[in-house]
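Enquirer: Got a sequence here, can you build the structure:
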Amino acid sequence: MIDTPKAPETSGQVFDAVKGNWVDSHAPAWTRPYLRLSRADRPVGTWLLLLPCWWGALLAAAETGTFGLRTLWIMIGCALGAWLMRGAGCTWNDISDRNFDGKVERTKSRPIPSGQVTVKQAAIWMVLQALIALVILLSFGKLAILLGLLSLVPVMIYPFAKRFTWWPQVFLGLAFNWGAILAYAAVSGRLSTAPFFFYFAGIAWTIFYDTIYAHQDKDDDAMIGIKSTALLFGDDTARWLRRFLVITVVLMGAGVVEALVDRSILALVVALGAPWAMGLHMTWQMTKLDTENPDMCLKLFRANRDTGLLAALFLAVSVFL
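Expert: Presented below is the predicted three-dimensional model:
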């Protein structure tokens, strides 16, 4: 029996996409369901996957005080790879969650539950994105290639984590921040403890922002039996988020000190601006947090692009000091 998609319930625009985004406005009609699977209409997730990669690459460059063409290519390659692998990961997530997404108000407009694409079409699209990303990865060196292949493990597990643990955000963090280690290895050709400090700082940051994000769906999640830190923390969410804020700042600061201890004092001080800038921006988010306001939760979640960019900016400046 041929698996044919149903007619979409709406024009196809996904509920939580930015209004007037380029996919809905300018992309050819036949590409839109696939671009929506990849969340191209919601680019913040690509930023959140990319920024730890840039942290790792910039940390390796700051460690030696050099920024060459290879580092530039690694950062460009990470940007392309983040777009592709975030798209492949989101497609895998939607395939895995196809029996849940139709029951959640915010996700029932996604391409699979709304009938814009079949599961088979989505699977082909997922593999295509992953293969193109692999071509980019092959230029990063043997150690980075190995690390890239290992990253597939948490990516594959994450969609199912919400079914067996109250901490699915940890699994998202494991997947989304692996680039800090991979990009460091690609630039430096080796590993040290410094990028692992960044990796675990990124996991704490992911728990912070994705808990805020998960508060949008907590009522639907509770009804259909999906777990999340938003449900686990409940009314204590603000207190938990402050803890992860502190963990993020401390671990990132430790990574900076570990990597730049032999560089100039000025380079070290400027690089330490990365965790402090993140901490200040996350503190600002806490002043705006209202877990009962889905619109505010989405706004704060999206603001974390700027949180991560601030860290990248300070690390970039420290390279040249």
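Enquirer: Please count neighbours and contacts with C-alpha atoms only from this point.
Expert: Fine.
Enquirer: was I right about V256 contacting V269?
Expert: No. With contacts counted by C-alpha atoms under 8 Å, V256 stays clear of V269, the gap being 9.4 Å.
Enquirer: the more surrounded of those two?
Expert: Neighbour totals were compared for V256 and V269, and V256 leads with 27 against 15 (other C-alpha atoms under 10 Å).
Enquirer: quick one: contacts for the more buried one?
Expert: With contacts defined as C-alpha atoms under 8 Å, 6 or more residues apart in numbering, V256 is in contact with L59, A194, L268, A271, L272.
Enquirer: and this one, so I can compare the two:
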Amino acid sequence: MRSLLGWTNPLVHAYLLGHVCEPGNLPDIKMLALFGCGSFLLRGAGCTINDLLDQDIDVKVERTKLRPIASGLLTPFQGVSFLGLQLLLGLGILLQLNSYSVMLGASSLLLVFSYPLMKRWTFWPQAFLGLTFNWGALLGWSAVRGSLDPLVVLPLYASGVCWTLVYDTIYAHQDKDDDLKVGVKSTALRFGESTKEWLSGFGVACSAGLALSGYNADLGWPYYICLTAASGQLAWQIYIVDLSNRADCNRMFVSNKWFGALVFSGILLGRLAT
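Expert: You can find the predicted model right below:
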């Protein structure tokens, strides 16, 4: 999973925008469509950047050796050309937003282009992924309001980073043996046998941040019911995942769509109930 300008999957940005619709109303459909299209285009661009920078590593890792550039299906020039098209279309989406959001989106470029290199330098690339992915916590608010409310967006941003640390550490456990051979780093290697304890801490911080953000945004009671269910889903996956089994790690990673769906539903219902 990769992102550009902080746009992650449409569900995440739908629930970010749920914070900024008027009480008793649904989020703006045009804005949801823009963020959905931006997510589709710019997640893909992030993947292309990652594949271009990591082609020397991908070819040595079992799970990634068949990626288009690593396998030779596409040349680096073709990859760069495709990236240019993705970025051009993504820029068209970004320019539909207000000037504050355009500047805010552009300011994430350093994170976007540096993240794929972090696994070479630090055991915390998942933290940098979280900082990049969840830039949408800032953009989702600013796209509607034209500014930021730190009491709402900062806890939301921090909770998103913690969520990313949970699911991407689980994801990274699929590659830990290959990573050791290649010499790249991850939180899966950093945490080792203590992974579930670390993930539990990040899970608690994620839920607490979402609760604080919802409280500061004056969301109604349905939000907290859905947040409780989402927190339960997060706890379940941390407890049940077999970190030595690649297939199970991937299954738990994919299950995070339900966490996102529950939070999205909670914010939407919580806003309608106010």
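Enquirer: quick one on the thing from earlier: please produce JSON lines containing the contacts of V256 of structure 1, extended by secondary structure and neighbour count.
Expert: Below are the contacts of V256 of structure 1 laid out as JSON lines (DSSP: H, G, I helix; E, B strand; the rest coil; neighbours: other C-alpha atoms under 10 Å):
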{"residue": "L59", "secondary structure": "helix", "neighbour count": "30"}
{"residue": "A194", "secondary structure": "helix", "neighbour count": "25"}
{"residue": "L268", "secondary structure": "helix", "neighbour count": "23"}
{"residue": "A271", "secondary structure": "helix", "neighbour count": "28"}
{"residue": "L272", "secondary structure": "coil", "neighbour count": "23"}
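Enquirer: and which of these is nearest L72 of structure 1?
Expert: Closest approach between the contacts of V256 of structure 1 and L72 of structure 1, by C-alpha to C-alpha: L59, at 13.1 Å.
Enquirer: so what corresponds to that closest one in structure 2?
Expert: Matched across to structure 2, L59 of structure 1 falls on H19, judged by TM-score structural alignment.
Enquirer: which ones are touching the nearest residue to G183 of structure 2 once chain neighbours are set aside?
Expert: Distances taken as C-alpha to C-alpha, 6 or more residues apart in numbering put R120 closest to G183 of structure 2, at 7.7 Å, once the chain neighbours are dropped. The contact partners of R120 of structure 2, by C-alpha under 8 Å, 6+ apart, come to G183, V184, K185.
Enquirer: Could you pick out the buried ones from these?
Expert: Buried members of these, counted by 16 or more other C-alpha atoms under 10 Å: V184, K185.
Enquirer: Just name the closest of the contacts of R120 of structure 2 to R63 of structure 2, please.
Expert: Closest to R63 of structure 2, out of all of the contacts of R120 of structure 2 and judged by C-alpha to C-alpha, is V184, at 14.7 Å.
Enquirer: Going by secondary structure, the counterpart of that closest one in structure 1 is in what exactly?
Expert: In structure 1, the residue equivalent to V184 of structure 2 is I226, according to TM-score structural alignment. Element membership for I226 of structure 1 (DSSP states H and E) is empty, with no helix or strand holding it.
Enquirer: show me what contacts I226 of structure 1?
Expert: For I226 of structure 1, the contacting residues are K162, R163, by C-alpha under 8 Å, 6+ apart.
Enquirer: Over to M278 of structure 1?
Expert: By C-alpha under 8 Å, 6+ apart, the neighbours of M278 of structure 1 are V249, T307, G308, L310, A311.
Enquirer: Would you mind measuring from the aligned partner of A217 of structure 2 in structure 1 to R86 of structure 1?
Expert: Matched to structure 1 by TM-score structural alignment, A217 of structure 2 sits across from A259. Between A259 of structure 1 and R86 of structure 1 the distance is 28 Å, computed by C-alpha to C-alpha, to the nearest Å.
Enquirer: In structure 1, what residue corresponds to L104 of structure 2?
Expert: When structure 1 is aligned by TM-score structural alignment, L104 of structure 2 is paired with L147.
Enquirer: what number of residues lie near that match?
Expert: 18.
Enquirer: where's the closest residue in space to it that isn't next to it in sequence, which helix or strand?
Expert: In this structure, L147 of structure 1 finds its nearest non-sequential neighbour in L182, 5.9 Å apart by C-alpha to C-alpha, 6+ apart. Assigned by DSSP H and E, L182 of structure 1 belongs to helix 178-188.
Enquirer: For that helix, give the aligned segment of structure 2 as residue numbers.
Expert: The aligned range for helix 178-188 of structure 1 in structure 2 is 135-145, by TM-score structural alignment.
Enquirer: Give me the residues contacting the matching stretch.
Expert: 5-8, 13, 16-17, 19-20, 97-98, 100-101, 104-105, 108, 147-149, 153-154, 156-157, 160.
Enquirer: What are the buried residues along it?
Expert: W135, G136, A137, L138, L139, G140, W141, S142, A143, V144.
Enquirer: Pick out the most distant pair among those residues.
Expert: Largest separation among the buried residues of stretch 135-145 of structure 2 by C-alpha to C-alpha: W135 and V144, giving 14.9 Å.
Enquirer: Check structure 2 for its longest helix and report it.
Expert: helix 29-53 (DSSP state H).
Enquirer: in structure 1, what residues pair with the next helix or strand after that one?
Expert: Going down the chain from helix 29-53 of structure 2, the next helix or strand is helix 55-58, by DSSP H and E. Mapping helix 55-58 of structure 2 onto structure 1 (TM-score structural alignment) gives residues 98-101.
Enquirer: The matching stretch vs structure 2, average offset?
Expert: Stretch 98-101 of structure 1: mean distance to aligned residues in structure 2 after superposition is 0.6 Å, counting by mean C-alpha distance after the TM-score superposition for structure 1.
Enquirer: Just the residues contacting that stretch, thanks.
Expert: So stretch 98-101 of structure 1 is contacted by D94, T107, K108, R110, I112, P113, I224 (C-alpha under 8 Å, 6+ apart).
Enquirer: Tell me which residue of structure 2 matches up with the fifth one.
Expert: The alignment partner of I112 of structure 1 in structure 2, by TM-score structural alignment, is I69.
Enquirer: which stretch of helix or strand covers that match?
Expert: Using DSSP H and E, I69 of structure 2 falls in helix 68-71.
Enquirer: mind listing what the match of I112 of structure 1 touches?
Expert: D51, L52, Q55, T75, P76, G79.
Enquirer: any idea what sits nearest the equivalent of S207 of structure 2 over in structure 1, other than its immediate chain neighbours?
Expert: By TM-score structural alignment, S207 of structure 2 lines up with V249 in structure 1. Sequence neighbours aside, P275 is the residue nearest to V249 of structure 1 in space, at 4.8 Å (criterion: C-alpha to C-alpha, 6+ apart).
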